[in-house]
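[1] When you get a sec, could you give me coordinates for this:
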Amino acid sequence: MATPQYELSDPPSDAISAIKFAPASLQLLVASWDKNVYLYDTSESGGKLLRTYQHRAPVLDVCFGDNDEDAYTAGLDWDVRRLNLSSGDQTVLSSHTAGVKSLVHSSQHQILVSASWDSNLNIHHLSSPSNPPTSIALPSKPFSISLTATKLVVAMASRALQIYDLASLASASSSPSQATDSQTQAAIPISAEPWQRRESSLKFMTRAVACMPNDAGYASSSIEGRVAVEWFDPSPESQARKYAFKCHRQANEEGVDVVYPVNALAFHPVHGTFASGGGDGFVALWDGVAKRRIRQYQRYASSVSAVAFSGDGKFLAVAISPGFEDGREGVGEGVVKVFVRTLGENEAKGKGMK
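    The predicted structure is shown next:
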């Protein structure tokens, strides 16, 4: 029986940093170190490359906006851009002072959040595009961000995490005395206290963070083959539920575990289970509530650099790239490919789910 997955034709020519499905279709955006963003139609086997959007530097993250025509990109040119996928027009929304690692978009609150290695978050108020973005200083360099309907989780260096209330971020704006010419794209600093400050349950550097679709908590991963699952509720009873587990480790000939970074996490939008992708070339599905692995897929030819579920949860996209086996993005030689897997009806369901 043939495997229910296929490889996208015309893949990027360099390491893949991010992949994202459109909100309401099977269009897939792929960000690459080759300085391009790629748009594919994955509705048919083999996929179809619809368009390529050139940037000035490697692109580190990409996300869709409210619809399939609107997207946002960011990377090593320090800029946060709005990308019209139909016309190809690019508009710079703000500029950081270092590379921009992550982007997330909230339709409910009409904001776009960018996290940069300059240790700042830029909050772009999309309902008021003429207003300059606001900026929040972070205590450490951000490595990954993710959001729910109400919260933003920021995973940083020094094992620090901060959780923000999205409504508060959306309402934060500059005062009239601070207003500047929006054409300068300069973000205006504001003071915004996080809803919670936490220390990671993992002992080594955080690699990725992903929020649960039910707004209850998040999972984070480290460079040392571990994933932690935590809940937002600060009560002692809820915090007692948090846990961490080992994964993405392979025994060598001497029987000693070789540990790989867990590069990517993504929650299933319907079942609330999650996928992890590691430097060992494997993708696994997990039931975070039952604390069990549901399944592990075949080993890919390179490290898994990104994973994403489609909006309806029926498809899983997997990007593989060299250099991610030890956390060094964009370094090394090897296979760069994107696979799209059709999920069976019960394939991503947790244990005991109806």
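[2] only C-alpha atoms for contact and neighbour calcs from this point on.
    Fine.
[3] Now do the strands for the stretch 251-354 of the chain: every range, in order, please.
    For the stretch 251-354 of the chain, the strands defined by DSSP state E, counting those that start in this stretch cover 257-259, 262-267, 274-278, 283-287, 292-296, 303-309, 315-321, 337-342.
[4] Here is the second sequence; please produce its structure so I can put it next to the first one:
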Amino acid sequence: MSKASFEVEFETPVTDAISRIRFAPHSNNLLISSWDSILRLYDVENSVLRLEAPSEAALLDCVFQDELVAFAAASDGLIRRYDLHSGIIYTMGSHDDTATCTGYCNELGVLITSGFDKKILLWDIRTGKVLHCLRNLGSEVDSISVSGFNMTVAIGTFVHIYDLRHFNQPVQSKEPHKGAQIRCVSSVPYSDGYAVGSVDGRVALQISSSGSNHIGYTFRCHPKSEDGRHYFSSVNDIIFNPVVSGAFVTGDNEGYVTIWDAGSRKRLIEFPKYPNSVASLSYNHEGQLLAVASSYTYQEAREM
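    Okay, the predicted model is just below:
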């Protein structure tokens, strides 16, 4: 794995917290949503900013449908659809409060969103209508990750897995950290499973593959102390390499990015500490490029 890195600089800089970065499904175009209300599309291969689409509200999450269309969730509750070629923005609908998380299921052609209204909505992208609504979740959704027909949802201290074809009830629910608030969840792209990051710096892995190989354990990203106290730093994002089985990356609130091997339980690479929190991570489709957004985070912005 190459450790070569470079920083992306924009002619019009990002003036507020970055909420999400995502590589496109089949190219090296990088989608960037931020609290400055602008959705950006950056061509990493050619170092060109392809799109800068302003809106009227802070963007808290974004997701690709394909190379030409993306969606964003905003602080005004609106779910916006972006034509990445023309820059045209279309409002699909809204939550009853701030919209926070997005996901996309290519197999079903549905968009998934959540918000402070404690709802998860499934949208038909062809009609822009809500197909299903999960209500009364008990708390706000902290994180959503979609892989195939499975949607993994973090709410409070619990992880719930739904089959998007049968959406009414979760097929599995678990409390991986026994009382610790979950910050992020990430689905394994090549098998059944997920990784969960908590606010106290722990990661829980649950990975099932063909045969009898099952990985399930919890570890602390930085098992060291500062001034005689335990080192607790929220794990803000986790991303699996799409082609290297068992390789995943964590990014935390102290600015550390670490590549791990799930099978051997070993740290492979720790990057030099970033000056700000790691807000979001993304691998390109070939697993050769890793994008890191170093910014103060959405959770920190909520507390200000």
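[5] For the two chains, what TM-score is obtained?
    The TM-score (TM-score structural alignment, normalised by the length of structure 2) is 0.91; 297 aligned residues with a CA RMSD of 2.2 Å.
[6] still on that earlier bit, tell me which of the strands of the stretch 251-354 of structure 1 sits nearest to residue 166 of structure 1.
    Closest of the strands of the stretch 251-354 of structure 1 to residue 166 of structure 1 is strand 262-267, at 19.5 Å (criterion: CA to CA).
[7] which residues in structure 2 does that closest one match up with?
    Aligned using TM-score structural alignment, strand 262-267 of structure 1 spans residues 235-240 in structure 2.
[8] mean distance, that stretch to its aligned residues in structure 1?
    Compared with structure 1 after the fit, stretch 235-240 of structure 2 shows a mean deviation of 0.7 Å (mean CA distance after the TM-score superposition for structure 1).
[9] where does that stretch sit relative to the chain's centre, distance-wise?
    Centroid separation for stretch 235-240 of structure 2 versus its chain: 7 Å, with CA atoms, centre = their mean, to the nearest Å.
[10] Read off where stretch 17-31 of structure 2 ends up in structure 1.
    Going by TM-score structural alignment, stretch 17-31 of structure 2 sits over residues 15-29 in structure 1.
[11] Same question for stretch 258-271 of structure 2.
    Counterpart in structure 1 of stretch 258-271 of structure 2, with TM-score structural alignment as the criterion, is residues 284-297.
[12] for the matching stretch, the distance to its chain's centre please.
    19 Å.
[13] I'd like to know which elements the longest helix along structure 1 is packed against.
    Secondary structure assigned by DSSP state H gives helix 166-171 as the longest helix of structure 1. Counting contacts by 3 or more CA pairs under 8 Å, 6 or more residues apart in numbering; DSSP states H and E, helix 166-171 of structure 1 packs against strand 120-125.
[14] For the strand it packs on, give me the average deviation versus structure 2.
    Strand 120-125 of structure 1 versus its aligned partner: 0.7 Å mean (mean CA distance after the TM-score superposition for structure 1).
[15] just to revisit the earlier point, what's the closest of the strands of the stretch 251-354 of structure 1 to residue 232 of structure 1?
    It's strand 262-267; of these, that one is closest to residue 232 of structure 1 (CA to CA) at 16.0 Å.
[16] So what touches that closest one?
    Applying CA atoms under 8 Å, 6 or more residues apart in numbering, the contact partners of strand 262-267 of structure 1 are 207-213, 219-227, 248, 273-279, 304-309, 324, 327.
[17] Run the angle between it and strand 274-278 for me.
    If you take axes from the mean of the first three to the mean of the last three CA atoms, to 10 degrees, strand 262-267 of structure 1 sits at 170 degrees to strand 274-278.
[18] Flag every buried residue along stretch 107-120 of structure 2.
    Buried positions in stretch 107-120 of structure 2, judged by neighbour count with 16 or more other CA atoms under 10 Å: 110, 111, 112, 113, 114, 115, 116, 117, 118, 119, 120.
[19] what do you get for stretch 296-315 of structure 1?
    So for stretch 296-315 of structure 1, counting by 16+ other CA under 10 Å, buried means 300-311, 313-315.
[20] tell me which element the alignment partner in structure 1 of residue 45 of structure 2 is part of?
    Counting by TM-score structural alignment, residue 45 of structure 2 corresponds to residue 43 in structure 1. Applying DSSP states H and E as the criterion places residue 43 of structure 1 outside every helix and strand.
[21] Quick check: residue 43 of structure 1 vs residue 169 of structure 1, distance?
    As judged by CA to CA, to the nearest Å, residue 43 of structure 1 and residue 169 of structure 1 stand 36 Å apart.
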